[in-house]
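Engineer: What follows is a predicted protein model with its sequence.
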Amino acid sequence: MAHIDKNNVLEILGKKVLPGTGAVINLNMAKLYTTTSVEVPVIIERSKKPGPVVLLTAGIHGDEINGVEIVRQVISKNINKPVKGTIICIPVVNVFGFLNMKREFPDGRDLNRVFPGTKNGSLASRFAFQFVKKILPVADFCLDFHISGASRFNVAQVRVLKGDEKSMKFAHIFNAPFTIYSKTIGKSYRETCYKLGKMVLLFEGGKSMDSNREIARLGVEGTMRILKHLGMLKPRFEIEDPPTQTNIIENSTWMRAKYSGLLHVKIECGRRVERGEYIATITDPYGKFRHKVIAPHEGFIINVNESPIVYQGDAIFHLSTPARPKEEADEG
C-alpha cells in the first residue's frame, strides 16, 4: 500500500520516491491477448518540503480527451512541480479505452461504475481494486477530470455534494463557471474517494472525442488556484480569479425532443435563457416539418446535445431550474 514514512519518503507501486525528486512509475493494468503488458504511467513530482499529496486523474473514460489535455498541460508547463508536498498525475487512467477511443474497458464495463473494485472480479474491477489499494491511500486531495458522453457538450463545471461545506469551499477556489450540486454515483471513483475520507473535486467540461481549448484552459487555471491555495504553486505562475464567481446550480432538468429529426441549436452552452425563448429547431429532412424548441422557464443551459440528428425523447438541453420560494419549498 502506498504511504509516506517518517522520513518523508514516498513508497508507491513498490518504488521509493525521495523528497525533492520525481519519478515515472508504471502501474501494470493487464496484458493484451499477445501477452504484451498494458501499463498506466504515474507521474510523480515531490518537493523537499513536506506537504499535501494532490492526485490529478483523467481518462477514466477512454474517449474523454479534454481531461487528458488538462493534466497533460499541467505536466508540460511544470505546474506539477510543487513548492511543498507531492503532486501525482495520471493523465490516462483507462489506457485500454484511450487506445480504442471508447469509454469502456475491453470487458465492456464502465470503469467509473466498478470502484472500489474486487481482487478477483472482472478486468475493470481488478484494475479499480489495484488503483484503490496501491495509489489512492497516499492522496490527500483528488482532482478528477471528466467530459460529457456522446455528442452532449457540458459547460465547464465542478460537482459537489449538497451540504458538503468543505467541497463547496474548494469549488469556490477552483471557480469554474458553474458549480453543480450532484449526488455521488454508486461505485464511482468520486464516491469511493468520499468513503475513504479523501477530499475530491470532479470537473466536467466539453464532450467526448473532442479537444476544446477553452475547457482545457478553465481546467488548468482551476487546478492552479487549488494548488496556490494549498501553498504548492510556484510563485512564477500567476493566476487570478475570473471577473465573476462560479454560478451555483442547485436543481436542473432535462429537456427532451418532442419529435425526431434534424436538430438545429440556436444558443451556446452556458448561456442564461428566459422563459419562452426560442433555443432550437427540429426539422424533417424534406423541408415539410419545422418545430421550434422553446425554453420552459428561465435558467442556465448547462448541457447541449450537439448531435445533428435526434430521436423523440432524446435529451437535447440540460437546463437549471429556478429556486422555489422558501414558503413553497417548505410545503408538504
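Structural biologist: Cool, got the structure. Numbering: from 1, shown residues only.
Engineer: Only C-alpha atoms from now on, for both contacts and neighbour counts.
Structural biologist: Will do.
Engineer: measure residue 276 to residue 266 for me?
Structural biologist: Residue 276 sits 14 Å away from residue 266, going by Cα to Cα, to the nearest Å.
Engineer: and if you look at residue 50?
Structural biologist: Between residue 50 and residue 266 the computed distance is 51 Å (Cα to Cα).
Engineer: Would you mind telling me which of those two has more residues around it?
Structural biologist: residue 50 (17 against 11; other Cα atoms under 10 Å).
Engineer: Let me see the contact set for residue 328.
Structural biologist: Taking Cα atoms under 8 Å, 6 or more residues apart in numbering as the definition of contact, residue 328 has no neighbours.
Engineer: On the three-state scheme, it is what?
Structural biologist: Classification of residue 328 using DSSP: H, G, I helix; E, B strand; the rest coil returns helix.
Engineer: give me the number of residues near residue 254?
Structural biologist: Residue 254: 17 surrounding residues under other Cα under 10 Å.
Engineer: I should have written residue 204 there, sorry.
Structural biologist: 25.
Engineer: Name all residues that make contact with the closest residue to it other than its chain neighbours.
Structural biologist: Here the nearest residue to residue 204 in space, its sequence neighbours aside, is residue 146; by Cα to Cα, 6 or more residues apart in numbering that works out to 4.7 Å. By Cα under 8 Å, 6+ apart, the residues touching residue 146 are 58-61, 64, 66-67, 202-205.
Engineer: first to last residue in stretch 108-125, what's the distance?
Structural biologist: Stretch 108-125: ends 11 Å apart by Cα to Cα.
Engineer: oh sorry, the question was meant for stretch 178-188
Structural biologist: End residues of stretch 178-188 are separated by 21 Å (Cα to Cα).
Engineer: what comes up buried for that stretch?
Structural biologist: By neighbour count with 16 or more other Cα atoms under 10 Å, stretch 178-188 contains the buried residues 178-181, 188.
Engineer: Please compare the first structure with the one that follows:
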Amino acid sequence: MKEVKIAGQLIQPGEFKEIDINIARLPSHTVIDTPIYVSRGFEDGPVLALTAGMHGDEINGMEIVRRLLDSGLHQPKRGVTVCMPIVNVYGFLNYSRDVPDGKDINRSFPGTKNGSLASRVAYNLMQEVVPFIDYGIDFHTGGAMRANYPQVRAVLRDEKNMALANAFNAPFTIDSPFRPNSLRKEAYRKGKNIIVYEGGESLRFDQHAIEEGIAGTLRLMKYLDMIDWAPEPTQENKVIWSSSWIRAKNAGLFQSNVKCGQLVHKGEWVGTITDPFGEFKEQVVATETGYVVGLNNIPVINAGDALMHLGMDNLCKLDNMSPD
C-alpha cells in the first residue's frame, strides 16, 4: 500500500489520528493549535479534505464536519479523509469572519511563514495539508446576515470540478470563478480540485443546509469510491451559469415576499421597502427570472444594499431573452 503522510505524520491503514498544527500564541501566551482529524481506510484510495470555519463565524460548515466525525461517517473504506472543523480558531473565539488584525484567511493564500496572522494560517494549510490531498470540500455560509440556499460553487469549465459538483448534487451548482488568493484557487494551481459548499448564514444553524452538506459529502465520497452507500438527493440539481443582485433603490425597512430557493419571474413583486414613519412604501420587483440563491435577512437597509441574489440556469436565461 502507498505511504500516506499528513502534516508530517505517517497514517497507517485503518488508523484514525488527531494532529495539532501550531499556528501562534494569543497575547495571553495561550497556544493556538488547528486540529486535524485524519482517518484512513484499509484500502488505497483518494485523499479528501473537508475544511470548515475558514471564516470563524460560519458555523454550519463546522457542524457538518462535526456530525460526520461524531457519527463515524467520515471513515472511508478506501482512501483517506482529512477533517478540519475549524481552520480559523481566532475568528471562532471572537464570533468573527476574520482574524484579529482584520484580514481574511481566504484572501491570504498561499501565505507566508513570517507574514500576517492570516497569511501564516494560510501558509500552514498550504504546507501541511494541501500537498497531500487529491480533492477537497471547503464549507462556507452566507455572510453579513445573508442566507445562501444550499449550493456548490466551482469553475465548471474544469471537467473534474463539474464531476465533483454533479456527484455532490446540491440543490444548486453555481459556476463561480476563482477568487484571488483563495484556498480554492491556490490549491488548483497545485493540481488539487476543491469545491466550495455554501449553506445558511453566519452565526446561525440552518438544519436544512447542514443536512444537505452531509448528504452531498457522502455522495461525493461514494463517487470517489471511498464508501459504498450514500443518500439519494431530495431535490433536483440546477446548474446556475450566471447571477445578478437585486439592490435597494432607497433606504428603509425591507420585507421579503419570497423564500430562499424559490423561482421568481421577471417583474414579479418580491418584497417591500418602507420607512419607519409610514411616509412611503416601495415595491421591489425582480429584474430577471431566476432562483433566489441568496437572501438578505437584515430588515434595516441602505440604498444600494443587496437584497437578494438571483441565479439563472439555461431555462431562466431563455425566459429573460424573450420579449415581455
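Structural biologist: The structure has been received and is ready for your questions. All figures in this text were calculated on a predicted structure; none of them were measured in a lab.
Engineer: Superposed, what's their TM-score?
Structural biologist: The TM-score (TM-score structural alignment, normalised by the length of the second structure) is 0.94; 318 aligned residues with a Cα RMSD of 1.6 Å.
Engineer: The residue mapped onto residue 285 of the second structure from the first structure: what's it in contact with?
Structural biologist: In the first structure, the residue paired with residue 285 of the second structure is residue 294, using TM-score structural alignment. Going by Cα under 8 Å, 6+ apart, residue 294 of the first structure touches 275-280.
Engineer: same deal with residue 222 of the first structure?
Structural biologist: 173-176.
Engineer: how about a cut-off of 6 Å?
Structural biologist: residue 174 (Cα atoms under 6 Å, 6 or more residues apart in numbering).
Engineer: can you check residue 48 of the first structure too?
Structural biologist: Applying Cα under 6 Å, 6+ apart, we find residue 48 of the first structure in contact with 19-20.
Engineer: same thing but at 7 Å, please
Structural biologist: 19-20, 84 (Cα atoms under 7 Å, 6 or more residues apart in numbering).
Engineer: I'd like to know how far residue 30 of the first structure sits from residue 117 of the first structure.
Structural biologist: 15 Å.
Engineer: Among those two, which residue is more densely surrounded?
Structural biologist: residue 117 (25 against 17).
Engineer: Tell me which residue of the second structure lines up with that one.
Structural biologist: In the second structure, residue 117 of the first structure lands on residue 111 (TM-score structural alignment).
Engineer: And for the counterpart of residue 80 of the second structure in the first structure, the neighbour number?
Structural biologist: Under the alignment (TM-score structural alignment), residue 80 of the second structure maps onto residue 86 of the first structure. Using other Cα under 10 Å, residue 86 of the first structure has 30 neighbouring residues.
Engineer: mind checking how far residue 86 of the first structure is from residue 315 of the first structure?
Structural biologist: 41 Å.
Engineer: and if you look at residue 196 of the first structure?
Structural biologist: Relative to residue 315 of the first structure, residue 196 of the first structure is positioned 34 Å away (Cα to Cα).
Engineer: Skipping adjacent residues, who's closest to whatever residue of the second structure lines up with residue 100 of the first structure in space?
Structural biologist: Here residue 100 of the first structure is matched to residue 94 in the second structure, going by TM-score structural alignment. Leaving aside its chain neighbours, residue 94 of the second structure sits nearest to residue 56 (7.7 Å; criterion: Cα to Cα, 6+ apart).
Engineer: Counterpart of that neighbour over in the first structure?
Structural biologist: Residue 56 of the second structure maps onto residue 62 in the first structure, by TM-score structural alignment.
Engineer: so its match is in which element?
Structural biologist: Counting by DSSP states H and E, no helix or strand carries residue 62 of the first structure.
Engineer: residue ranges of the strands in the stretch 201-324 of the second structure, please?
Structural biologist: 238-240, 242-247, 252-256, 263-264, 269-274, 281-285, 290-296, 300-301, 306-312 (DSSP state E, counting those that start in this stretch).
Engineer: Take those and lay them out in JSON lines including distance to residue 204 of the second structure.
Structural biologist: Below are the strands of the stretch 201-324 of the second structure laid out as JSON lines (distance: least, Cα to Cα, whole Å):
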{"stretch": "strand 238-240", "distance to residue 204 of the second structure": "25"}
{"stretch": "strand 242-247", "distance to residue 204 of the second structure": "23"}
{"stretch": "strand 252-256", "distance to residue 204 of the second structure": "19"}
{"stretch": "strand 263-264", "distance to residue 204 of the second structure": "24"}
{"stretch": "strand 269-274", "distance to residue 204 of the second structure": "23"}
{"stretch": "strand 281-285", "distance to residue 204 of the second structure": "26"}
{"stretch": "strand 290-296", "distance to residue 204 of the second structure": "14"}
{"stretch": "strand 300-301", "distance to residue 204 of the second structure": "19"}
{"stretch": "strand 306-312", "distance to residue 204 of the second structure": "18"}
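Engineer: out of those, nearest to residue 8 of the second structure?
Structural biologist: Nearest of the strands of the stretch 201-324 of the second structure to residue 8 of the second structure, taken as Cα to Cα: strand 238-240 at 39.0 Å.
Engineer: Show me what the closest one is in contact with.
Structural biologist: 171-175, 311-313.
Engineer: what about residue 114 of the second structure, how many neighbours?
Structural biologist: The burial count for residue 114 of the second structure: 9, using other Cα under 10 Å.
Engineer: List the residues that contact it.
Structural biologist: residue 120.
Engineer: does the most centrally placed residue in the second structure sit in a helix, a strand or a coil?
Structural biologist: For the second structure, residue 140 is the residue whose C-alpha lies nearest the centre (Cα atoms, centre = their mean; 2.8 Å). What three-state DSSP gives for residue 140 of the second structure is strand.
Engineer: what's the counterpart of it in the first structure?
Structural biologist: Per TM-score structural alignment, residue 140 of the second structure is aligned with residue 146.
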